[in-house]
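Enquirer: task: produce atomic coordinates for the following.
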Amino acid sequence: MFTGIISSIAAIQDIEDHNGIRTFDIEFEQGFCNDLDIGASVAVDGVCLTVTKLLPPNKASFDVMLPSIRLTTLGSCNAGTKVNVERAAKDGAEIGGHPLSGHIDDKTKVAEIETIEDNYRLRLELPPSLKPYIFPKGYIAINGASLTVSEVDKSSNWFEVWLIPETRRQTTFEEKALGDYVNIEIERGTQVVVDTIRNTLTDALGPLLPEFERYLTTKNSSIDSLTSTTVRHISKK
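Expert: The predicted structure is shown next:
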């Protein structure tokens, strides 16, 4: 498990492909590899990877399987690419962000960037597969960093996050350009609530579900609105 609080920025030193596996040699900041063992988990741009080799003093190797290469931004990384990194949380560790598994749900493009004094806003395309799970004020992990969704426009398919100076300093976000891809992991509690509500409505209404959705439209509402309200209500408890 990870906390979504990025430890530091690391650099990919070398990449080697062999039989559908991509091996990354990554150089970390001094001290990051202290007590790091083979088999340990490290989140690299949000992707949970396993240490396969230690290269003292500050390097380690990781094997990335084909599904992760295809689904995540690791498939487009090159030698020299900088990445966000976090070591797995220890038992009893403070969860400064929100619990993360390191299992990426999708990747998406940076659609807009705005800097207003010390404020930094990222607008990102909203992947259709994740649309039901992303709400204003909800948690989301982008390249492994736990962030709060500020605004969502599901009709135009975008959502926004704002970054504080500390997050900008500790991560690679300021190096992103328009059109660059980032990894997304949705918040699992939100996913469970949304899926439960949708499955309950489907089971209860059956063929009447489309009629119910049309009725909600007449009230300027939707199933997404209902689930969003429920998620926010639960999160306050």
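Enquirer: going forward, measure contacts between C-alpha atoms and count neighbours the same way
Expert: Will do.
Enquirer: list the buried residues of the lengthiest helix in the chain.
Expert: Across the chain, the longest stretch assigned as helix under DSSP state H is helix 188-205. Buried residues in helix 188-205, counted by 16 or more other CA atoms under 10 Å: 188, 190, 193-194, 197.
Enquirer: also stretch 5-19?
Expert: Quick answer for stretch 5-19 (16+ other CA under 10 Å): 5-13, 15.
Enquirer: can you check stretch 66-86 too?
Expert: 68-69, 72-74, 82-86.
Enquirer: stretch 152-170 too?
Expert: Buried, per 16+ other CA under 10 Å, within stretch 152-170: 152, 154, 158-163, 167-168, 170.
Enquirer: another for comparison:
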Amino acid sequence: MFTGIVQGMAKVANIENVASGEKHERFQTHVLQFNDEWLAGLEIGASVAHNGCCLTITKIEGNKVWFDLMQETLNVTNLGALKEGDFVNIERAARFGDEIGGHSMSGHISAMAAITDIIKTEHNRTIWFELPEELAKYIIAKGYVGIDGCSLTIGDVAGNRFNVHLIPETLQRTLFGERKLGDQVNIEVDPQTQAIVDTVERYMAQAH
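Expert: Model (predicted):
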């Protein structure tokens, strides 16, 4: 389980399983450079969220940590587009007794969404996203959504588009500070909202 409170950004030091200069589309191993703080108590088999996607540690050597990515992960998340030298938002799995500053997240990505507008003001930034139509019913104003692993409060909603408002701390600590129009971000809809909406839909279908 994750809380959506991103701890920082880790650099992709190496992408293994690359043949003839082309990344393998079915399986890759990403090697990330961790700082000393993130390494404390870290073990092989532990879970770490990369841009909100839960991955398992397969190897640790010094400050480098290895993660395997299967075809499904490469296809449905923005991790498949990463290049060596890129950065990802990092969150280690929550432990019992940790403060839940965001909202409960599974690390299972629902889909990707494109950034369609970025509005900059003196003290914050508003970013608009467009996501697949089938997920729009789970996006509710003032509800929660996970975007690239960040737990964020939904602002305005217009059809299958919605926005969030970001403070300077979020822009500095996460990839949002460098995101551009057209970038694809990972979306995890709030599981509680999804459960309620799906349950109501099933109830209404049975009632008819």
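Enquirer: picking up where we left off before, pull the most distant pair out of the buried residues of stretch 152-170 of the first structure.
Expert: K154 and Q170 (29.9 Å; CA to CA).
Enquirer: quick revisit: between the buried residues of stretch 5-19 of the first structure, which is closest to K131 of the first structure?
Expert: Nearest to K131 of the first structure among those, counting by CA to CA, is I5 at 24.2 Å.
Enquirer: wait, a strand at that closest one?
Expert: No. Read with DSSP: H, G, I helix; E, B strand; the rest coil, I5 of the first structure is coil and lies in no strand.
Enquirer: tell me who's in contact with it.
Expert: 86, 96-97, 144-146 (CA atoms under 8 Å, 6 or more residues apart in numbering).
Enquirer: ok, now how distant is L181 of the second structure from A40 of the second structure?
Expert: Noted for L181 of the second structure: a distance of 36 Å to A40 of the second structure, by CA to CA, to the nearest Å.
Enquirer: what about these two, which has more around it?
Expert: L181 (13 against 8; other CA atoms under 10 Å).
Enquirer: which ones are touching that one?
Expert: So L181 of the second structure contacts 114-118 (CA under 8 Å, 6+ apart).
Enquirer: again, 6 Å this time
Expert: Taking CA atoms under 6 Å, 6 or more residues apart in numbering as the contact definition, L181 of the second structure lies against 115-116.
Enquirer: kindly report the same for M9 of the second structure.
Expert: By CA under 6 Å, 6+ apart, the neighbours of M9 of the second structure are 87-90.
Enquirer: please name the nearest non-neighbouring residue to it.
Expert: N89 (4.6 Å; CA to CA, 6 or more residues apart in numbering).
Enquirer: ditto for V31 of the second structure
Expert: That would be W66: by CA to CA, 6+ apart, it lies 4.5 Å from V31 of the second structure.
Enquirer: how about that neighbour, what's its match in the first structure?
Expert: Residue pairing (TM-score structural alignment): W66 of the second structure is matched to S61 of the first structure.
Enquirer: quick check: its match is in a strand.
Expert: Yes. Counting by three-state DSSP, S61 of the first structure falls inside a strand.
Enquirer: state the distance from it to G102 of the first structure.
Expert: 17 Å.
Enquirer: tell me how many other residues crowd T218 of the first structure.
Expert: Neighbour tally, T218 of the first structure, other CA under 10 Å: 9.
Enquirer: residues in the second structure matched by stretch 93-108 of the first structure, start to end?
Expert: Across the second structure, the stretch matching stretch 93-108 of the first structure (TM-score structural alignment) is residues 98-113.
Enquirer: touching that stretch from outside, list them.
Expert: Here stretch 98-113 of the second structure has contacts from 1-5, 52-54, 130-131, 151, 184-188, using CA under 6 Å, 6+ apart.
Enquirer: one more time with 7 Å
Expert: 1-5, 49, 52-54, 76-77, 129-131, 151, 184-189 (CA atoms under 7 Å, 6 or more residues apart in numbering).
Enquirer: the match of W66 of the second structure against K53, yeah?
Expert: Yes. If you go by CA atoms under 7 Å, S61 of the first structure and K53 touch, sitting 5.0 Å apart.
Enquirer: between these two, which is the more surrounded one?
Expert: Higher neighbour count among S61 of the first structure and K53: S61, with 22 against 15, using other CA under 10 Å.
Enquirer: in contact with that one, which residues?
Expert: Counting by CA under 7 Å, 6+ apart, S61 of the first structure touches 23-26, 51-54.
Enquirer: now for the residue mapped onto Y139 of the first structure from the second structure, how many residues are close by?
Expert: When the second structure is aligned by TM-score structural alignment, Y139 of the first structure is paired with Y144. For Y144 of the second structure, the count of nearby residues is 24 (other CA under 10 Å).
Enquirer: quick one: residues contacting Y144 of the second structure.
Expert: Contacts of Y144 of the second structure (CA under 7 Å, 6+ apart): 151-154, 190.
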